[in-house]
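# Give me a 3D structure for the following:
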Amino acid sequence: MQKAYAEGLRAVYLYTAAHQNPDVAQLVSGADKDLAARVNDLLLPIVKGVGSERAYQYLTESLQTLGGSGFLQDYPIEQYIRDAKIDSLYEGTTAIQAQDFFFRKIARDRGVALAHVAGQVQKFIDSEAGNGRLKGERKLLATALEDVQAMAASLTGHLMGAQQDPKELYKVGLGSVRFLLAVGDLLIGWQLLRGAEVAIQALDNGATEAFYHGKVAVAQFFARNVLPELTATRTVLANLDNDIMELDEAAF
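A predicted model of the protein is given here:
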């Protein structure tokens, strides 16, 4: 899982950075100057919010592999964990990043940038990427894309409902971090599969390096073990309520 998130997030960062240069953005996704800026803005909360959360999460799990010794200064993991934690706090906590992602980068943008990125994902799904060896994984990616689009629709419904009942905004707050992480997983899965496509081409052309086999394996692993979780997140976001917000403080 560490390999998947490390390599997948790195690819998402590079995809985001590509949209900071209009000429490169045009080459990478067909975005013009204005759209490239919008896509860059959309993805920055993913880079910061998802990147910092996943780094801390999987550094913590890596410490577990060392048992009690991992908590000691004999190994560098405990220092890495402390160093990584601050990333989810500085420049806006993850919840702030998630709300910025939905309210400003999606709702205020009227979903233009999100639709463009989703179109790029769909284009990959519809392709013959992987020469027949990624068919099942592309299907899993397609389901994940549908799940994310449904999540966006659910949160947008709550936002619109706030015009009649302001408390509907609470539901957006309750679901925004889940949504941010879900979109991150979708993009990571997509980028890993793009890498796997390139690796398969290299292997078909006679490459034998374990590096290429690793690229294919990690993409398949992520698609099969992480992307299906987005369906559960979709269900959660479709059934948000304000019960916890209305609970008397004394109940805590």
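# contacts, neighbours, all on C-alpha from now
Noted.
# Just checking, which helix or strand succeeds the longest helix that the chain contains along the chain?
As assigned by DSSP state H, the longest helix anywhere in the chain is helix 168-204. Remark: after helix 168-204, the chain's next helix or strand is helix 210-225, criterion DSSP states H and E.
# residues near residue 67, how many?
For residue 67, the count of nearby residues is 10 (other Cα atoms under 10 Å).
# and the gap between it and residue 155?
Going from residue 67 to residue 155 by Cα to Cα, to the nearest Å gives 41 Å.
# likewise residue 35?
23 Å.
# So between those two, which is more surrounded?
Applying other Cα under 10 Å to residue 35 and residue 155 shows that residue 155 carries more neighbours, namely 26 against 18.
# With adjacent residues omitted, what lies nearest to the more buried one?
Counting by Cα to Cα, 6 or more residues apart in numbering, residue 172 is the residue found nearest to residue 155 once chain neighbours are left out, at 5.7 Å.
# one more to put side by side:
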Amino acid sequence: MAEYKVPLADMDFLLFEVFKADDIWQKLPKLAEQVDKDTAQAILQECAKIAEQEVAPIARQGDETGVRYDAGKVITAPGYKEAFNTYVEGGWPALGGDVDYGGMGMPKMLTAMHEEMLCSADISFALYPSLTAGAALSLAKHGSEALKEKYLTKMYSGQWAASMCLTEAHSGSDLGIIRTKAVANDDGSYDISGNKIFITGGEHDLTENIIHLVLAKLPDAPAGPRGISLFLVPKFKVNDDGSLAESNNVSCGSIEHKMGIHASATCVMNFDGAQGYLIGELNKGLACMFTMMNFERIGVGIQGLGAAVKSYQNALEYAKDRQQGRALTGAKSPKQTADSIMVHGDVRRMLLNMKALNEGSRALSTYISMQLDYATYAEGEEQAKGETLSALLTPIAKAFFTDLGFENTVTGQQVFGGHGYIREWGQEQLVRDARITQIYEGTNGIQAMDLLLRKVAGSKGAMFTTFYNEVVEFIESVEHQDSMQEFVKPLSDALEDLNDLTLELLSKAQDNIDELGVSANDYLHVFGYTAMAFVWAKMAQVVLASEQISEEFYQSKLHTARYFFKRLLPRRISLIALARSGADSVFDISDELF
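Here you go, the predicted structure:
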């Protein structure tokens, strides 16, 4: 198995050549105070060392050993506590945190790359700090000043971790029917009682306390999602001076035994009259939790990318070393008993698919992160546009990246042949680990529904128009450049086809809303490939204008851009046909005939 190497050159290329991050940061006052190009590059280089030297080496043992449940306690895999302590000593939990409470205040464009590194090294390890960062974000945005002062600093320091407690045995995606109860106390706190399942990092031995964000309902709350409130419930109560007090009637009943991410603790959590504190307003907890959920959904998309990047690195190293057969045009290594499998067209196809989709996903992730930074730190029209685009593209980040991520881990396994199916090479672990990314934080089918029904149809096409205009503006800026014609024409065609499909589906939905449900998944992927074509065209523009175009990195980028437009963007054609095929063939068959 190849040793994981962080693609720092590509990250640097995206940040500072394609998206001009340093210019963006300097014009946004809150970011200008925190980060510049030199700082960002130093952060990425140091994070790369943690990912490569501390986290990646424990991933295999973590998968084989997993977490262990012992009378309510969860013991993490060997090496995890030591690696986590090293991670904390470096100050990494504070990277994207609020500077007023000990965070570093780094932009999402930078923290997204930090997340990718950790996920490529080991998704199981990455989940622990990721859940804490998401919970801290929700607390920082919606919590009272007292709660923020008491909890955020130690979450950013890594002394305390966090979890997100939504799902119940009978209530998965339909959170409106949760049964966990909250009863008000005279001191302003609440007694929280109920059971939650599938809680990532709900219990472990990495930190001295775990802060649970729990969805619950008051007895007189309105029915459905409008009656949900969000509460902060610590594993151990916290004294006024910040020290730990007694246990808070929070316990782990068991852990799940899963297909993958074995070293991540997935817990059944019991709250037996645990003391909790309201975050935000009563009965508006879902909006508060979605701050964290949207953060996690983009993060899960990056998990898919991270697994795919490691899969590509493994497969590429194997393909260059593995000798089998001869090239169709004649032996390329006549002194050897066989050529490397790099001579075979199908192997090259698989590797280039992975390369183009991985680099396109990283670029699109950076673009979405840029919009999040505008939404967070800009003002006026820039802020509004950033909010619209980041909201629109969040389901694409989650679903498209993870669908491609799983595809690319399986493709990497295929390059290995039989060796990819056995544990020795570590490739099958990536397939198992990546599979969950399509399921949790809202299944990819739900993400597709969110995109088409809530974002596109829900805004009557207005959110889509913002994206459409963004791409049109880029096309108009480069359409007179002869060297860009091979990219501009297919991008323009893809954008117009997506626009036509959007209008057609919105029109059909006026007569039959099921048209949207049936076509949502195909629509999301059409949108994903079109958005990826947009960022690949932006990358090609930079390469073609660069004085360094003859260097290997830029030549590789240009060849990969051409491959994407010729071999991968056409996937959208069949998806468009599927999206247009209508709902009748899906709903005309009765349940009994399945």
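# Need the TM-score between these chains.
Here the TM-score for the pair of chains, by TM-score structural alignment, normalised by the length of the first structure, is 0.88; 242 aligned residues with a Cα RMSD of 2.2 Å.
# so what corresponds to the residue nearest to residue 155 of the first structure in the second structure?
Residue 172 of the first structure maps onto residue 516 in the second structure when the alignment is built from TM-score structural alignment.
# now residue 208 of the first structure
Checking TM-score structural alignment: residue 208 of the first structure goes with residue 550.
# for that match, what are its contacts?
Shown in contact with residue 550 of the second structure (Cα atoms under 8 Å, 6 or more residues apart in numbering): no residues.
# Can you name every helix or strand that the longest helix of the first structure contacts?
In terms of contacts (3 or more Cα pairs under 8 Å, 6 or more residues apart in numbering; DSSP states H and E), helix 168-204 of the first structure is packed against helix 2-18, helix 94-99, helix 135-161, helix 210-225, helix 229-238.
# which residues of the second structure does the second one align to?
Residues 444-449 of the second structure are the counterpart of helix 94-99 of the first structure, counting by TM-score structural alignment.
# Report the mean distance between that stretch and its aligned residues in the first structure.
When the first structure is overlaid, stretch 444-449 of the second structure sits 0.3 Å from its aligned residues on average, using mean Cα distance after the TM-score superposition for the first structure.
# contact partners of that stretch?
Applying Cα under 8 Å, 6+ apart, the external contacts of stretch 444-449 of the second structure come out as 395, 396, 398, 399, 438, 516, 517, 520, 521, 523, 524.
# Test my guess that the third one contacts residue 298.
Think residue 398 of the second structure. Yes. Proximity of residue 398 of the second structure to residue 298 meets the contact threshold set by Cα atoms under 8 Å, at 5.4 Å.
# Tell me which of the two has more neighbours.
Using other Cα under 10 Å as the criterion, residue 398 of the second structure and residue 298 rank with residue 398 on top: 31 against 24.
# And the more buried one, how far from residue 392 of the second structure?
According to Cα to Cα, residue 398 of the second structure stands 11 Å off from residue 392 of the second structure.
# and what of residue 433 of the second structure?
With distances taken as Cα to Cα, residue 433 of the second structure is found 27 Å from residue 392 of the second structure.
# Onto which residues of the first structure does stretch 571-583 of the second structure map?
Mapping stretch 571-583 of the second structure onto the first structure (TM-score structural alignment) gives residues 229-241.
# just stretch 275-283 of the second structure next, same as before
Going by TM-score structural alignment: stretch 275-283 of the second structure matches no residues.
# With stretch 137-148 of the second structure instead?
Following TM-score structural alignment, stretch 137-148 of the second structure has no partner segment in the first structure.
# And stretch 355-363 of the second structure, by the same measure?
Against the first structure, stretch 355-363 of the second structure falls on residues 3-11 (TM-score structural alignment).
# does residue 508 of the second structure really touch residue 515, like I thought?
Yes. Residue 508 of the second structure is within contact range of residue 515, at 6.6 Å (criterion: Cα under 8 Å).
# between those two, which one's more packed in?
Using other Cα under 10 Å, the more surrounded residue of residue 508 of the second structure and residue 515 is residue 515, with 22 against 15.
# if I look at that one, how far off is residue 194 of the second structure?
Residue 515 of the second structure sits 38 Å away from residue 194 of the second structure, going by Cα to Cα.
# Equivalent analysis for residue 155 of the second structure, please.
Separation of residue 155 of the second structure from residue 194 of the second structure (Cα to Cα): 25 Å.
# in the first structure, which residue is closest to the centre?
For the first structure, the residue sitting closest to the mean C-alpha position, by Cα atoms, centre = their mean, is residue 184 at 0.4 Å.
# OK, contacts around the aligned partner of that residue in the second structure?
Aligning on TM-score structural alignment places residue 184 of the first structure opposite residue 528 in the second structure. The contact partners of residue 528 of the second structure, by Cα under 8 Å, 6+ apart, come to 396, 400.
# number of nearby residues for residue 592 of the second structure?
5.
# tell me the secondary structure for it?
Taken by DSSP: H, G, I helix; E, B strand; the rest coil, the conformation at residue 592 of the second structure corresponds to helix.
# re earlier: the longest helix of the first structure: which residues count as buried?
Within helix 168-204 of the first structure, the residues scored as buried using 16 or more other Cα atoms under 10 Å are 168-200.
# Run the angle between that helix and helix 210-225 for me.
With axes from the mean of the first three to the mean of the last three Cα atoms, to 10 degrees applied, the angle from helix 168-204 of the first structure to helix 210-225 works out at 150 degrees.
# Which residue is the nearest non-sequential neighbour of residue 231 of the second structure?
Leaving aside its chain neighbours, residue 231 of the second structure sits nearest to residue 278 (4.5 Å; criterion: Cα to Cα, 6+ apart).
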